[in-house]
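Engineer: Sequence and computational prediction follow.
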Amino acid sequence: MPESPEVQALAEELDARLTGRALSDADVLEFRTTKTRTRPPASLVGQRVTGVTRHGKLLDLAFGPQHLVVSLGRHGWARWGGADAAEPPAASDAAAPPPTLVTLGFDEEPALEFTDAGGWVSLGLWVVDDPAAVPAVAKLGPDPADPAFSRDDFDGAFVGRRKQLKAVLQEQESLAGIGNAYSDEILHAAKLSPVVHASDLAADELTRLFDATVTTINGAIDARRGVPIARLKETKVAAMRVHGRTGEACPVCGDTIRDFSFASTTAQYSPDCQTGGEVLPLKSS
C-alpha cells in the first residue's frame, strides 16, 4: 500500500512535470474508479494543472479551483507512458506489470497512467471543488510530516486510548499517511510492542514513540525525494528494517524477525527489541 513518503515523492515529481500543462485527454478504462459520476476526469480536459500535492496517502492534482483527488487504495500506483514508460519485465520475471485503469494525457508530456494490481478495484478518482469533499480526505488527522505537527497533536491520538499501538498508527483519523509498513518501522525504532495499548505507555515510552514517528516518516520522505516514480516501490522495500523481513536477523539485536497477525494482514517485529522476547500469535484467535 502506498504510504505518505512514496505519495509525497510522487506528488513532487508530478508537480514538477505537470504544473502548467493542460489535460488533453482522460481515458477511464475501469468505470468503477470514477467516484464523482457527474464530474468525471474528462470534465477537466482543457484545464491546466496548477499544482500537485498530497493529503495523507491521497494525491491531489489541482486544476485552478477544481481538484482531481486520487486514492491509490491498497495496490494502486502511477507510471509514465510513452517514451518514459518503465522497462517491461523480462520473460523470466514472475510479475507482469499491473493493468492501467485510467490514463491522463497532457500537452508536451507523456501520458500519466494509474494502475491497480489488486483482486478488486481500490483505485478511486474524484473531481471536486474542495478536497475535503472527499470523505477519505475529510477524516484525516494531523500529518507527522507537516512542519506544524506537534507533540500535542501526537498525544491527542495516543494518550488514554485503549487501542493497540499499531492500530492507532494506521488509523487515518488519528495520524495521516501511515500504513502497515511504516507502522512496523516506527514501532521497531521505538522498541515497542505493536499490540500494547496506547493507554499503557509510560511517559518515556510515549516520547520514544513520538520521536520515532516523526523521524521515520520525515526521514523516509527525504530518502524518497527525487527517486523516479517507477522505482519508488522497490526503493521503499529495500529500505525496510523489519517490515517484509521475516526470517532475517534484526539489524539492531540480531534476533529473528517474525510475523504476527494484524487485522486482515501480516506485520513484522523483532521479539528481542520490541516484546521482551515474547512471540506474538501468527493468527488472530
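Structural biologist: Cool, got the structure. Residues are numbered from 1 along each chain as shown.
Engineer: Please count neighbours and contacts with C-alpha atoms only from this point.
Structural biologist: OK.
Engineer: Would you map the helices across the stretch 1-150 of the chain?
Structural biologist: In the stretch 1-150 of the chain, helices defined by DSSP state H, counting those that start in this stretch lie at 4-18, 135-138, listed in chain order.
Engineer: Dump the ones you listed into TSV; add mean neighbour count and distance to Leu165 as well.
Structural biologist: What follows is the helices of the stretch 1-150 of the chain, written out as TSV (neighbours: other C-alpha atoms under 10 Å; distance: least, C-alpha to C-alpha, whole Å):
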stretch	mean neighbour count	distance to Leu165
helix 4-18	22	19
helix 135-138	15	21
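Engineer: among these, which is nearest Lys166?
Structural biologist: The closest of the helices of the stretch 1-150 of the chain to Lys166 is helix 4-18. By C-alpha to C-alpha, the value is 16.3 Å.
Engineer: I'd like the helices of the stretch 1-150 of the chain laid out as a markdown table, including distance to Asn180.
Structural biologist: Output for the helices of the stretch 1-150 of the chain, formatted as a markdown table (distance: least, C-alpha to C-alpha, whole Å):
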| stretch | distance to Asn180 |
| --- | --- |
| helix 4-18 | 12 |
| helix 135-138 | 17 |
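Engineer: Comparison target, given below:
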Amino acid sequence: MPELPEVEALAHDLDRRLRDRPITRIDLAAFNALKTFDPPLSALHGTLVERVGRHGKFLDVQAGGLHLVLHLARAGWIRWREEVPALPARPSSKSPLAMRIVLDEDEAGHLNGLDVTEAGTRKSLAAYLVRDPLEVEGIARLGPDPLAEEFTPQVLRAILDEAGRAQLKGVLRHQGTIAGIGNAYSDEILHAARMSPFKPASSLTDDELAVLHDAVKVTLGDAVDRSHGLAASELKGEKKSHLAVHGRAGQPCPVCGDTVREVSFADSSLQYCATCQTGGKPLADRRMSRLLK
C-alpha cells in the first residue's frame, strides 16, 4: 500500500507532469471506483490542471476549481503513459485499469495520460470528484500530518495520552490519529525507536516520547527525500530496498543481526526485531500458536 512518502513523491511527479495541461477526457473503467456523482467526471473535460497535492495518503488533482481525489488503497497504483489510445477505455473484468486521465496532445502530437490501476480481486481503490477535499469523509477525519511543523512532541503526547492503553502500532497507523502512516512505516518507525509495537501508547516517558517523535520525523523524512524526483515506476522498488524490518521476516536485522520476526493477524501482519525492540522476548503470535496445537 502506498503510504505518505510514496504518495508525496507521486504528487510531486504528477504535479510536474500535469500542471497547466488541459484534461481532454477521463475514462472510467471500473464504475465501483467512483464514489461520487455530482459533479460528473465530464465536468473536468477541457479544464486545466492547477496542481497535484496530497492529504495523508490521498492524492488531490485540482482542475477547473474541482478536486479529483484518489485513494490507491492496498493494490492501487498510477502509471504515466506517453501515449494513450484515442478510443475511450472500456470496462473489463480482466483488466486492472480503473480510470484513465487523458491530457491534450504534446509537442509530438501524442495524447499523454495516466492509468489508475488496481491489481487483485479485492477492489477498494476509491475516486471522488468534489468541490472541496473536506467533502471526502476520509480526508475530513484525518489526524495531523507528521511531516508538518505543527506536529510537535507536545502534539504527539496529546495523541498518545488520548489513546490510553492502545498499542503503539495501532495508534501510529490510524489515519484519524496521524495521517499517512500505514503498516510498513509504522513497523519502521518503531524499529528505529527501539520500541515494541505492543507498548501502551500512554506509557511513554518524556525521553521515550522524544525518541519516538524523532523516529517519526526522520523515518518519514528520509523516505520522502529518497523518493523525491523518482518516477512512479521507481517508487515501489525504492521503498522495498530501504525497509529494515517490514516484509523481512526471517531475514537478519540490519542493526543487530537477530532474525526479524512476525506477528500475523486476520488480514495483515507486523514485523519487528526482538533484540532491538522487545528486550529479546518474542511477541505472541496467536495464529502461529494455533497452528502448533
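Structural biologist: Looks like it arrived, so ask away. All of these numbers come straight from a predicted model, not from anything done at the bench.
Engineer: Fetch the TM-score of the aligned pair.
Structural biologist: Superposed pair, TM-score by TM-score structural alignment, normalised by the length of structure 1: 0.91. Supporting alignment: 273 aligned residues with a C-alpha RMSD of 1.8 Å.
Engineer: Tell me which of the helices of the stretch 1-150 of structure 1 lies nearest to Ser193 of structure 1.
Structural biologist: Per C-alpha to C-alpha, nearest to Ser193 of structure 1 of these: helix 4-18, 22.6 Å.
Engineer: and Pro40 of structure 1, which of the helices of the stretch 1-150 of structure 1 is closest to it?
Structural biologist: Here helix 135-138 is closest among the helices of the stretch 1-150 of structure 1 (C-alpha to C-alpha), at 17.2 Å.
Engineer: Could you tell me where that closest one falls in structure 2?
Structural biologist: Aligned by TM-score structural alignment, helix 135-138 of structure 1 falls on residues 137-140 of structure 2.
Engineer: That stretch against structure 1, how far on average?
Structural biologist: By mean C-alpha distance after the TM-score superposition for structure 1, the fitted stretch 137-140 of structure 2 averages 0.4 Å away from its aligned residues in structure 1.
Engineer: Now which residue in structure 2 aligns to Cys253 of structure 1?
Structural biologist: Cys253 of structure 1 maps onto Cys256 in structure 2 when the alignment is built from TM-score structural alignment.
Engineer: Now do its match against Arg248 of structure 2, distance only.
Structural biologist: 14 Å (C-alpha to C-alpha, to the nearest Å).
Engineer: out of those two, which sits in the busier spot?
Structural biologist: Just comparing Cys256 of structure 2 and Arg248: by other C-alpha atoms under 10 Å the higher neighbour count belongs to Arg248, 18 against 11.
Engineer: matching residues in structure 2 for the longest helix belonging to structure 1?
Structural biologist: As assigned by DSSP state H, the longest helix anywhere in structure 1 is helix 203-224. Aligned by TM-score structural alignment, helix 203-224 of structure 1 falls on residues 206-227 of structure 2.
Engineer: Where in structure 2 does stretch 166-180 of structure 1 fall?
Structural biologist: Stretch 166-180 of structure 1 corresponds to residues 169-183 in structure 2, going by TM-score structural alignment.
Engineer: Contacts for the matching stretch, please.
Structural biologist: 1, 3-4, 55-57, 141-146, 159-160, 163, 186-187, 190, 197-198, 201, 270 (C-alpha atoms under 8 Å, 6 or more residues apart in numbering).
Engineer: same deal with stretch 195-203 of structure 1?
Structural biologist: Contacts of stretch 195-203 of structure 1 (C-alpha under 8 Å, 6+ apart): 158-166, 168.
Engineer: can you give me the helices in the stretch 151-285 of structure 1?
Structural biologist: In the stretch 151-285 of structure 1, the helices defined using DSSP H, counting those that start in this stretch lie at 151-158, 165-170, 180-190, 203-224, 232-239, 271-274.
Engineer: Among those, which comes closest to Pro41 of structure 1?
Structural biologist: Closest of the helices of the stretch 151-285 of structure 1 to Pro41 of structure 1 is helix 232-239, at 25.3 Å (criterion: C-alpha to C-alpha).
Engineer: Name the residues of the closest one that are buried.
Structural biologist: For helix 232-239 of structure 1, the buried set under the neighbour-count rule, 16 or more other C-alpha atoms under 10 Å, comprises 232-233, 235-236.
Engineer: swap in stretch 215-229 of structure 1?
Structural biologist: Quick answer for stretch 215-229 of structure 1 (16+ other C-alpha under 10 Å): 215-218, 220-221, 223-225, 229.
Engineer: re earlier: may I see the ChimeraX selection of the buried members of the contacts of stretch 169-183 of structure 2?
Structural biologist: To isolate the buried ones among those in ChimeraX, judged by 16+ other C-alpha under 10 Å, type:
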select :1,3,4,55,56,57,142,143,144,145,146,159,160,163,186,187,190,197,201,270
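Engineer: Restricted to strands, list the contacts of stretch 169-183 of structure 2.
Structural biologist: 55, 270 (DSSP state E).
Engineer: related to what we said a few turns ago, identify whichever of the helices of the stretch 1-150 of structure 1 lies nearest to Gly76 of structure 1.
Structural biologist: Of the helices of the stretch 1-150 of structure 1, nearest to Gly76 of structure 1 by C-alpha to C-alpha is helix 4-18, at 10.9 Å.
Engineer: Report the mean deviation for the closest one after fitting onto structure 2.
Structural biologist: Taken over the aligned residues, the distance from helix 4-18 of structure 1 to structure 2 averages 0.5 Å (mean C-alpha distance after the TM-score superposition for structure 1).
Engineer: ok, and what's touching that helix?
Structural biologist: 49, 51-54, 56-60, 106, 109, 176-178, 217-218, 220-221, 224-229, 232-233, 236.
Engineer: mind running it again at 7 Å?
Structural biologist: Outside helix 4-18 of structure 1, the residues that touch it by C-alpha atoms under 7 Å, 6 or more residues apart in numbering are 49, 51-54, 56-57, 59, 177-178, 217, 220-221, 224-226, 229, 232.
Engineer: what are the ranges of the strands in the stretch 1-150 of structure 2?
Structural biologist: When secondary structure is read from DSSP state E, counting those that start in this stretch, the stretch 1-150 of structure 2 shows strands at 23-28, 49-55, 58-63, 66-71, 76-81, 97-105, 111-118, 126-130.
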